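Trainee: here is a sequence with its predicted model. Questions after.
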Amino acid sequence: MAAAPPTYPRWALYLAQGQKIPYKRHWVRCTHPLALADKIRRPPQYSQEPECLTEMSLMMACWKQNEFSDIACAEEIQTFLRCSSESEARRKEKMKREAMGQTGHFNLQEVNQILKEFPNIKKFS
């Protein structure tokens, strides 16, 4: 018994023959008027993974093994403190850039101020 010839999708046949793939239009029905809102709300804040979690867990494991002796775990403590100070410095620098407007994005208050200056027309006369 002979094997059946392979079947190809229709778009592959168009390409093989050097033809354009016919474009199928999809229509969208708008249920609301296309207009911006007069105010936006703060998006939900998703919790990020703590930056120094591994260093902290290593420090606590060392404490547990050495009966909470700071002398025996000095290296782990220094690693955790260094990580937390670097993380705090990055956070402060980010807040400073955002306050100065150097991020290239508008913050929530600026967007709401612009939307307040140019409100949507509600009624047509």
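Mentor: In hand now; what should we look at? Numbers count the residues shown, from 1 in each chain.
Trainee: only C-alpha atoms for contact and neighbour calcs from this point on.
Mentor: Fine.
Trainee: who's in contact with E55?
Mentor: Residues in contact with E55 (C-alpha atoms under 8 Å, 6 or more residues apart in numbering) are E76, T79, F80, C83.
Trainee: element containing the nearest residue to the first one once chain neighbours are set aside?
Mentor: If you skip the residues right next to it in sequence, E76 has M59 as its closest partner in space, 5.1 Å away by C-alpha to C-alpha, 6 or more residues apart in numbering. When secondary structure is defined using DSSP states H and E, the element that contains M59 is helix 53-65.
Trainee: second structure for comparison follows:
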Amino acid sequence: MAAQGGILFQEKVSRLLSRHNGKPVLKPNRTLALRDEVANRKLKKGEATCITEMSVMMACWKQNNFVDGLCSNEMNSFYSCVEKAQAAMKSKSEQAVLKGGRLHPKQANTLLRRYPNLRTEI
């Protein structure tokens, strides 16, 4: 069934590229071949964590003229929240690697250089 869908897709692409009424229906401005590299963009960091703990800590600092000793409970709760968030992010990234999640652009580029694409059109 999947092979039939691929054949139908190829027929549709060839029909769109063929001349109809004297001009092609679809005129690509570049060659229809995949590139051997991806854009080197940074991955998104995600959402912010421990905002409430940080705001409570800063409010305590403001009330106590920025003396760390008087706000030790708030600081400890903030640092423990940060440690938990970092551990969660690390375990999430390890699970993504094991499950086959998104590759980092550098890893994708090394794989694409190792296994280059065909340079001809479809």
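Mentor: Thanks, I have the structure now. Everything numeric in this text was worked out from a predicted model, so none of it was measured.
Trainee: and the helix or strand following the helix holding M59 of the first structure, how far out from the chain middle?
Mentor: Using DSSP H and E, the next helix or strand after helix 53-65 of the first structure towards the C-terminus is helix 74-100. In terms of C-alpha atoms, centre = their mean, to the nearest Å, the centre of helix 74-100 of the first structure is found 21 Å from the chain centre.
Trainee: list the buried ones in helix 74-100 of the first structure?
Mentor: Neighbour-count burial for helix 74-100 of the first structure, counted by 16 or more other C-alpha atoms under 10 Å, picks out E76, I77, F80, C83, S84.
Trainee: contacts only, for the equivalent of the fourth one over in the second structure.
Mentor: For C83 of the first structure, the aligned residue in the second structure is C81 (criterion: TM-score structural alignment). Taking C-alpha under 8 Å, 6+ apart as the contact definition, C81 of the second structure lies against C50, E53.
Trainee: same check, this time on L17 of the second structure
Mentor: P24, V25, L26, K27.
Trainee: from those residues, which is closest to E37 of the second structure?
Mentor: Nearest to E37 of the second structure out of those is K27 (C-alpha to C-alpha; 23.8 Å).
Trainee: quick one: what's aligned to the closest one in the first structure?
Mentor: By TM-score structural alignment, K27 of the second structure lines up with R29.
Trainee: can you give me the neighbour number for its match?
Mentor: 6 (other C-alpha atoms under 10 Å).
Trainee: now do the SS call for it.
Mentor: coil (DSSP: H, G, I helix; E, B strand; the rest coil).
Trainee: could you give the number of residues near the aligned residue in the second structure for K64 of the first structure?
Mentor: Using TM-score structural alignment, the partner of K64 of the first structure in the second structure is K62. Other residues within reach of K62 of the second structure, judged by other C-alpha under 10 Å, total 11.
Trainee: one more: P50 of the first structure?
Mentor: Counted with other C-alpha under 10 Å, P50 of the first structure comes out at 9.
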